[in-house]
Each structure stands twice: as C-alpha cells, then as structure tokens.
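1. below is the sequence, then the predicted model.
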Amino acid sequence: MPTQSLTQPVLRRTFSVSNPPHIGIIGAGVSGLRCADILLQNGFKVTILEARDRIGGRLCQKTLPSGQIVDLGANWIHGTDNNPILELAQLTNTETHSWPANSNLFADDGKLIAQDNANILGDQMWEIILDAFKFADKHTAEIDINESLYDFFCQKATELYPGSGEDEQRRKTLLQMSEMWGAFVGSPVTRQSLKFFWLEECLEGETLFCAGTYQKILAHISEPALGAADIKLSAKVTNIISGEDGTTVITDQLDEIKFDEIVVTAPLGWLKKNTNKFQPALPPRFLKAVDSIGYGCLEKAYINFPRAFWIKEGVDIAQQPFTGFGQWISPSYTPHTNPRRWNQEVVEMGTLPGATAHPTLLFYIFGEQSHALANEIAAISTQKERDEHIVKFFKPYYSLLPGYDESSPDCIPQSTLSTNWVLDDFAGNGSYCNFQVGVEAADKDIEVMREGLPERNLWFAGEHTSPYVALGTVTGAYWSGEAVGKRISLAYGKSNKTWDIPKGGSGKQEQGEISFRGPESALP
C-alpha cells in the first residue's frame, strides 16, 4: 500500500496577539467545527460561513412523530482502535451497539434462505471481500483501472461453485448478495474500483451503531465554536478570491470578508460543481483530483411501528428469529414497485440497548434507487401521501419478516421518514467519497486535496481529505479538520508539533482483521 504524505508549511508570518490572524472556515460540519476548535485554542480569530440555517452539515437528527430521535446522516462509528469519535461517544454517554453477524436473507423469490445456508453464503461473501482487500493492497499497481469488485466476486464465486445445478444457484445467490456492497459506499458494486479497494479499509475493531444518535457528540464537537467563533448561518459562498495578502470571500448577501487564511470544508460533491467559484482558477492537478474521486449517494428510510412486531415477547435476544440486519436480494416479486430488482437492506432498531430501542426499521438504499425514491418523494406534497408511498414500496419486504400479521395493528406503520441528500445542493447532491472504476491515482488524488493550496492561503478539509483509514467517515471529517487547524497553527509558529497521519492497512491485513465502512458510512 502506498504511504501517505503531507508537506508541512513553512512559517508564513508573525502571529500578533493584539491582532490575531483571521481564519475563515467554509462549512460548519464536523471538520469545520473541529478545525475551529484547534484554531481557537491557538488564539486565532475564527469566522465560520455556513450555507444552511443550522450547524452540523451532513450530521443531523430529526424527531419521529412517536418521539424517537433518529440520525439523518451518519449512524455508525467505524473502528474502535484509537477512534476519537468513539471516545466522544463514551465521554457524552452516547450508547453504541453491535449485532450478531447473522442476518435474515431472502432469496429472489421472497423465500427465507435457511439460516445454515445463509450463514455459509454470508461467510463466503465476507471472505471474498477480505480477499479483495488483500489482493488490492498487494497488487494495486498491476490491477487494471476498469476492474471492479464485482469482477473479483465473479472470479471467486466461480472458483467456489464451478459446476451447474446447485453450484449454479449458489453462485447466482452469492453474486446477488455482493450487491449489498452498495449500501456501504453509496454506489453499485459494479462501480467499486478493485485497484483502490484498499482505500475502503477503516480503523481496526468493531463497527458500532450509534444507538443514542450523534446528537450529543455533535453538541460536544460544536461547543468551542459556538462559544468563541463568529458563526454566520445562511451564508452561501459565491466567490473565493485569493490574493497576495489573504483571501476574500463573497456571499450571496454580497458580503465581502477578507481572511488571512481560508479553510474549505464543503463536501466533495459541492466542490465538483463549484470549482468555478475559486479565483484564480484552481490548479489542473487539484481539479483532476476533485473530478477523479467518486461521490456516492446513500439514502435511508425509517418506518416506525406501534410495536416491534419482529420481536418475540419473553424470548431472549439470542433466540430471536430476527435481530440486526435483513437483506432481500434481487426481488422478482415486486415488478410494479421495483422493476429494476434493486436489493433491499434493513437494520431493525427494536433490539437496540435500553431506552435507545424503538420499533423502527431502517432501510438503506443507494445509487439509482436513491435518485428514484428521493425524486418521487420530493414530488409529493403531503406527509400522508409520502408515508403511503414509502410504505407501498417497502411493505413487500418487511411483510416477509417473522411476526408480521396483515391484520395486526402492530404491523401498520405509524410514520415514515426518508432522506433526500441527492437533492441537497449543500451536501453536494450525495453522501460521501468513494472510489469508482476508472480512477487512475485515487491515493494521490486524496493527498492532493489534503495538501490543499497553502501558498494561496487556501486549505481543504472534510471526509474526502482524511487519512486513508477514515475516508468517508465522521472520524475522517474530525481528523481532517484537526489536521488543518494544526497545520495553520504551525505555519504561524503557534505549534511545534507536526501532524501524524493515522496509519492503517498492511499491518492490519497481516493480522487478518480488516475493517471497513458499513453498513453505511458517516456521511450521510
């Protein structure tokens, strides 16, 4: 695996306590808030320009009509080894949870696959994914840029089941199961670059569901900025003009603010559509990096019930017929609502710990389905009709879960809530970075964006500039903001510490303990 690099900036000017340098941060998401925290600690004057009417960016919550708070963005904490977000969860008494690996797996005809067979297929699927990590890590230089993770799956599935008859059916099912990878990265498995698959690796340890939501974690991260920075909400940036003695930012309110340094924490998707806002033009290599890295579109739909009908009362959780995850592969029985036979993935929230449990099913969708559902919902004017539309689409799947009874009031949804990040311009019309077939130098592209343009007083932070082991996660956003804050502080002589980029990769793989983003990543 290639090593990561980061050029440390030279000392640029003297820091004046009486007139501290003014640093502008575009975006009040996790990276911007963490960057502000570091800069404020070192005595800088900080202004945050946020296009939304709230802070948090792609990290936000909403309350269901039944009273439960749910995350619209990140649901997960990726890795438990030296993860600052896990430390913040513990500090804020935010509950986390992990479920057993077993899941309910429904075949393309809607029949539940026997648990023993599902376990075998599930183990084989994950083994192929682990093999793909190791293969990509070892052979990244030789792998063709157009080779996908799905191509690797096809090869391995054929090796496992080379024959006809039962072999052919198992091979088919295994390949259908591989489509669940899209719920990890927000794009189809056929688009996942095998050459740079190793960039999907995360910190060691478990992937934990943030059962208590990210609400208290966000509050903790934002506290320093709320207390000491000047935060301008509903401030949409229209121009970023770099000069010899600083950078001027113009907003849609025609405010012109001059800064000594600018930190752009806008999502990669936003950068892709707004590179023309920078004057002078961004360098060709930087533009190529922005254009080359993929941007996924993961959406979610919450369906809330009066009671978690899939849970058997009086039965120990270990003996429940359905806990954690469910998957419906390539459904052939919904030709009117799902003619493309998109896979469906669900996480049940009824077995979350203690007071965090609630009778809700959380569906993850991605790619074309994300665009289709978001646009359909956006065209509906009333919440009642939106609820009906979502229920109509997902009912063929949740009605196959154990305990479902068409005549039971417990099985009639109380409310629904779906996200629409693909229609959100401030989110860059998507979720978070990923690495798609055709990309030639994804690792170097990340480094180019991470390095930024300090010679132009222009820095970049966000999950797309994070250390390799945290790309596309809340941890990555947090680390990236921290890194830029420390680099600017170093440039002004306020710190003598360089930024040590967290490592992952080959050492983890030698131990056979590979972690990765999922079942969905941080953002959203």
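-> Right, received. Where do you want to start? Note that the structure is a prediction, hence the values are computed from the model and not measured.
2. okay, CA-based contacts and neighbour counts for the rest of this
-> OK.
3. where do the helices sit along the chain?
-> Ranges of helices in the chain, per DSSP state H, are 30-41, 84-91, 115-139, 149-160, 166-177, 182-185, 215-228, 268-274, 284-292, 367-378, 383-398, 442-451, 474-491, 506-510.
4. just put these in TSV and tack on distance to residue 313 and mean neighbour count.
-> Shown next, in TSV, are those (distance: least, Cα to Cα, whole Å; neighbours: other Cα atoms under 10 Å):
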stretch	distance to residue 313	mean neighbour count
helix 30-41	40	27
helix 84-91	30	17
helix 115-139	21	17
helix 149-160	40	18
helix 166-177	31	18
helix 182-185	31	27
helix 215-228	30	17
helix 268-274	45	19
helix 284-292	51	17
helix 367-378	34	18
helix 383-398	19	16
helix 442-451	50	21
helix 474-491	36	27
helix 506-510	41	14
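5. so which of the ones you listed comes closest to residue 516?
-> With Cα to Cα, the closest approach to residue 516 among the helices of the chain belongs to helix 182-185: 8.5 Å.
6. second one coming, line it up with the first:
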Amino acid sequence: MDRLETLDPSKRPHIGIVGAGFAGLRCADILLRYGFRVTILEGRSRIGGRIYQESLPNGHLLDMGANWIHGTEDNPIMDLAKETETSTTDEWAEQAFVFDEGGDLLDPKDAGEYTTMMWEIIKEASEYSRANQHGSEIDPERTLWDFFQEQVPKRISESEKDYEKKRKVVLQMADLWGAFVGSPVHTQSLKFFWLEECIEGENIFVTSSYRKILESVALPALEGAKILLNTVVTSIHGKSTAPLTEKRVRLGIANSDQPLEFDEVVLTTPLGWLKKNLTAFHPRLPERLSQAIQNIGYGCLEKIYISFPEPFWLNPDEEGRTYTGFCQWLSPNYSSETNPNRWTKEVVELASVKEGGHPTLLFYTHGDESRYVTSSLRSMSREKGTEWLIGFFKPYYSRLPGFVEGDESCVPAAVVWTDWLGDDLAGNGSYANFQKGLREGDKDVEVMRLGVPEEGVWMAGEHTAPFLGLGTSTGAYWSGEGVARRVAGKVLGRDV
C-alpha cells in the first residue's frame, strides 16, 4: 500500500470526514494507512453514529441502532464479531408464535406454514425483481404488496377449507416486511426489490451489543486521526468556490465564523441528512445527484425495549406452552383505544439466547406507527413515556404464555426506546430503502456513490454501499473503505 508519510507532515493531503459512524471510521482507517492527515468532524458528543448503546438498570447493554449482522459469507462485520468475541445467535426457536386478529394463538403447525409461505413469496419477489432488473418489464408503481396479492391466491386455492381465512392471515403477515426496511410493504418497490437483498448466509442477531465491534472499527481513527466531537457542519463549499490560489474544500461549522479547510472532504452523513440539507452545498449539487438523493427512500424503524424482573414467557402456561424467539400479533382488533389502525406487532425476546440473554422484549415499529409513537412520547416526561408505552404494548405481551396479571415478574422493570425520527443528525429516520415510483434505483445509488470529485466532495454511508450491503452496518463499513480508496487514487493518480 502506498504511503505519504515520507512527505513533510504539513504538506501531506488533509482529508476531512464528516461523521464518525462505521463509514467515517473505516474511511479514516484506510486513509491513515495511505499516510493522509485525517480529521473527523462529528456532530454528536460520541462516535458511532447510529451504532450506540444504552444500559438497562441491571447493566445489560441495548443496541439502539443496528441489532443484526446480515449475511455470514465474506462479511467483515461477522469477522469482527468473532475476533472481538461478541456474542451472537442464529438459533431462534423453530416454533412460530403468531396471534390472529382476535388475539388467539394460532396452531403452531398452521402458523409455521403461513410463515413459510410468506418468506417463500418474498424470496420469489426478489428473484422476479432481479430477473427483470435490466428491463422495463416491471411497472415502477408496482409494490411488494401487489405481488403478495397476486401470489397468495395461487398458493391457497378456493378448494381448500377456510381458504379465505388462510389468505387473510398470509396477507396480514406481509406487514412484517416493514420491520426490515422501516417502511410499509404497501410502498416497497417491486421493480427494485432486488436492491434489498443482502449477503449470502444467515441473519445473525448480536446478543451482547455492537460495542466491541464499534471499538475495533474505531481504534485506528482514535489512534491516528483528529476527532472533533460536538462539531456540526452547516455548509459545504466545493473547490470551485475557493480562491484560485487555494482550491480547497471549506466546511462551515455551527457557532463558528471560521470555516475548516481540507484538500478533500468525505460526507458520511445519513441519507436523511442529505435530503434535508441540499441547500448546504455550494455550488449546488449536480441535478442528477440531487435527484438521486431525493429518489431513494429513507425509513423510520424504531425500537422499544421492555424489560421485566424475570422472563415470564419461559414459564409454561396451563397448556405447557412457553415462548422463545419471535412473536407476532396480526392486525389486532382488540386494542382499538390504543391501536385503532390495527398496526401489526412484532417482538423478539432476548432471554433464551445462550450468551448475553436478559429478560427483555424488543418491539419493532415502522412507518406511521413509528411516527405516532415517537411524536406522542416527545411531549412526555420519561416517567410518563414509560407508563404510556407499557399501556400501548400490554395488550400484546399480556397474551404471551406465562403471563399472570398482578404477578411481579410480569410487571415491566424498565422501558427504553429510540427516536431516530426526532434526531436531526440521523436525518430524522433510519436506513435507505426503495419505494414505489422509483425508476432508476440502481443508477441513483451509483450516482451518490460517485459524489462530486471535481469539487473535492465525496460521499459514503449505507446508502452508497455495494448493492448487497445497502441499508446495513456492513454496507456502511464497505462504503467507507471504497471511498477512501477512490480518494487515495485521485491523489496518487491511479487506481488503488
């Protein structure tokens, strides 16, 4: 690897990186290896971006951002998990726990068949999308929901007993897709559904938190780069706006009259931040790049952790049932006061994992439900918010096996929640996705990935990742590595 460290330190190219998430930290690592001077500007008081943890009173760490490692084959984040002895699991219970719209637990055999059918349809939709990715066969307005409506009748014929009920359950299960991308199945682009694919292999849940992985990714930057925390970038002035004798990129900083100057700048800000700050660029971004930023969707996946003194759901009920793994409550019609829209609920329990387990239920929300929950909580104190969330989710967790009204083990001990929608630095949301109406999704990603090199402005983040890593922590990591090599290549005058 070429190095520049033989140059006078004051003459070594100075690269500014905006954002200290996975993309920014990995970018800094690679640039430091090439010998560049690197400064990271981070608006928060901590590094990690959307990778961070909060603690329960019992000391267990909760990932408020990424929980998962998507894919196990040639995945650097999976490698880091092993190297850092981070606890993970892919051994969820095979038994399906699904409650129907009336709140009754479906027969495990039936629930398993419905769940299998749902995932088969999603897999088929992905294959159908990929097979047509280079043509115009799929109408941009077609959605994953449309595909479900077409496929379910083909798989459940009218000759089957209770076929209408079976079809209804599978279609209700389709709502669960929203927890993967932060947006409803009704708006998921079918044409670009192939862009939602991930690395081959299993999806791995990180049970002991991403903390050690983050520490490993951050170490080179902490040792070799200058990191400016609490430094919010408000404007980006490309090289064409600089005096002819300077040709440097200038960054305006909140609460400062003095801009910071760099030879090149890499923006690893989230897609949502770019959407809301297009006017911060001088000169304006090229029209095609601005269009790409606006075209790609941005999700709103939120998490609510409800922790209990004991995992009551692992205690057998009167019928000998216990609950482990995932559970869903489909389109509930029995909680009209708190959930009149009948939002489907999904939870994963964290008590049964072999390492790092604790008596906590993790609920996922997305779309309009996320917007409703977070906006409601912002006007409340922590105490009132905790009380409100318990009331909102009790109609569901109280149906789990082992729940006994009034039993101390069934009374929540702590509630922790996210509000990415209220986080300006996160771009008021979480993770890129691909919505109906999208016409050139793959090209949009490639345009963002390119950035504006002639202005010294580059872009990275999960929204610019290789296609198999879009919307993932692995993708953010890869994007930082890729953009660093392109920056180094520009300086060295050749591919690196």
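-> Perfect, thanks for sending it. Not measured: the values here are computed from a predicted model.
7. counterpart of residue 132 of structure 2 over in structure 1?
-> Alignment note (TM-score structural alignment): residue 132 of structure 2 maps to residue 139 of structure 1.
8. okay, now the spatially closest residue to its match that is not a sequence neighbour: neighbour count?
-> Once flanking residues are discounted, residue 139 of structure 1 sits nearest to residue 195: 7.7 Å by Cα to Cα, 6 or more residues apart in numbering. Neighbour count of residue 195 of structure 1, defined by other Cα atoms under 10 Å: 32.
9. residue 195 of structure 1 contacts residue 144, correct?
-> Yes: between residue 195 of structure 1 and residue 144 there is a contact under Cα atoms under 8 Å: 6.7 Å.
10. still on that earlier bit, any idea how far residue 347 of structure 1 is from the residue nearest to residue 139 of structure 1?
-> Using Cα to Cα, to the nearest Å, we find residue 195 of structure 1 at a distance of 30 Å from residue 347 of structure 1.
11. same thing with residue 117 of structure 1?
-> Taking Cα to Cα, one finds residue 117 of structure 1 at 21 Å from residue 347 of structure 1.
12. could you do residue 385 of structure 1 as well?
-> The separation that residue 385 of structure 1 has from residue 347 of structure 1, given Cα to Cα, amounts to 24 Å.
13. repeat for residue 227 of structure 1
-> 37 Å.
14. and stretch 287-305 of structure 2, end to end?
-> Start-to-end, stretch 287-305 of structure 2 (Cα to Cα) is 42 Å.
15. how close does the residue positioned nearest the centre of structure 2 sit to residue 223 of structure 2?
-> Nearest to the mean C-alpha position of structure 2, by Cα atoms, centre = their mean, lies residue 431 at 4.5 Å. Distance of residue 431 of structure 2 to residue 223 of structure 2, given as Cα to Cα: 29 Å.
16. try residue 417 of structure 2
-> In this structure, residue 417 of structure 2 and residue 223 of structure 2 are 33 Å apart, going by Cα to Cα.
17. please apply the same query to residue 155 of structure 2.
-> 57 Å.
18. okay, strands next: where are they in the stretch 201-350 of structure 1?
-> 201-202, 207-209, 230-232, 237-243, 246-251, 256-259, 261-264, 278-279, 294-295, 298-304, 325-328, 344-348 (DSSP state E, counting those that start in this stretch).
19. can I get these in a markdown table with mean neighbour count?
-> Compiled in a markdown table, the strands of the stretch 201-350 of structure 1 are given as follows (neighbours: other Cα atoms under 10 Å):
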| stretch | mean neighbour count |
| --- | --- |
| strand 201-202 | 26 |
| strand 207-209 | 22 |
| strand 230-232 | 18 |
| strand 237-243 | 19 |
| strand 246-251 | 19 |
| strand 256-259 | 17 |
| strand 261-264 | 25 |
| strand 278-279 | 14 |
| strand 294-295 | 26 |
| strand 298-304 | 26 |
| strand 325-328 | 22 |
| strand 344-348 | 22 |
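20. which one of those strands lies nearest to residue 437 of structure 1?
-> Among those, if distance is taken as Cα to Cα, the winner is strand 294-295, at 9.1 Å.
21. go ahead and name everything in contact with that closest one.
-> Applying Cα atoms under 8 Å, 6 or more residues apart in numbering, the external contacts of strand 294-295 of structure 1 come out as 186, 268, 269, 430, 431, 432, 433, 434, 435, 436.
22. out of the residues you listed, which sit inside strands?
-> Using DSSP state E, the members of those that fall in strands are 433, 434.
23. out of the contacts of strand 294-295 of structure 1, who's nearest residue 333 of structure 1?
-> The closest of those, once distances to residue 333 of structure 1 are taken by Cα to Cα, is residue 186, at 24.4 Å.
24. and that closest one, how many neighbours?
-> By the criterion of other Cα under 10 Å, residue 186 of structure 1 has 30 neighbours.
25. that one -> structure 2?
-> So, by TM-score structural alignment, residue 186 of structure 1 is matched to residue 182.
26. hmm, back to that, map the residue nearest to residue 139 of structure 1 onto structure 2.
-> Here residue 195 of structure 1 is matched to residue 191 in structure 2, going by TM-score structural alignment.
27. quick one, what contacts its match?
-> 129, 132, 133, 138, 139, 140, 142, 143, 438.
28. go ahead and confirm the first one touches residue 188.
-> So that's residue 129 of structure 2. No: the criterion here is Cα under 8 Å, and residue 129 of structure 2 misses it with residue 188 at 11.9 Å.
29. what about residue 463 of structure 1, how many residues nearby?
-> When neighbours are counted by other Cα under 10 Å, residue 463 of structure 1 registers 30.
30. what sits against it?
-> For residue 463 of structure 1, the contacting residues are 31, 267, 432-433, 470-478, 480, by Cα under 8 Å, 6+ apart.
31. residue 297 of structure 1: which of those is nearest?
-> Nearest member of these to residue 297 of structure 1, counting by Cα to Cα, is residue 432, at 7.4 Å.
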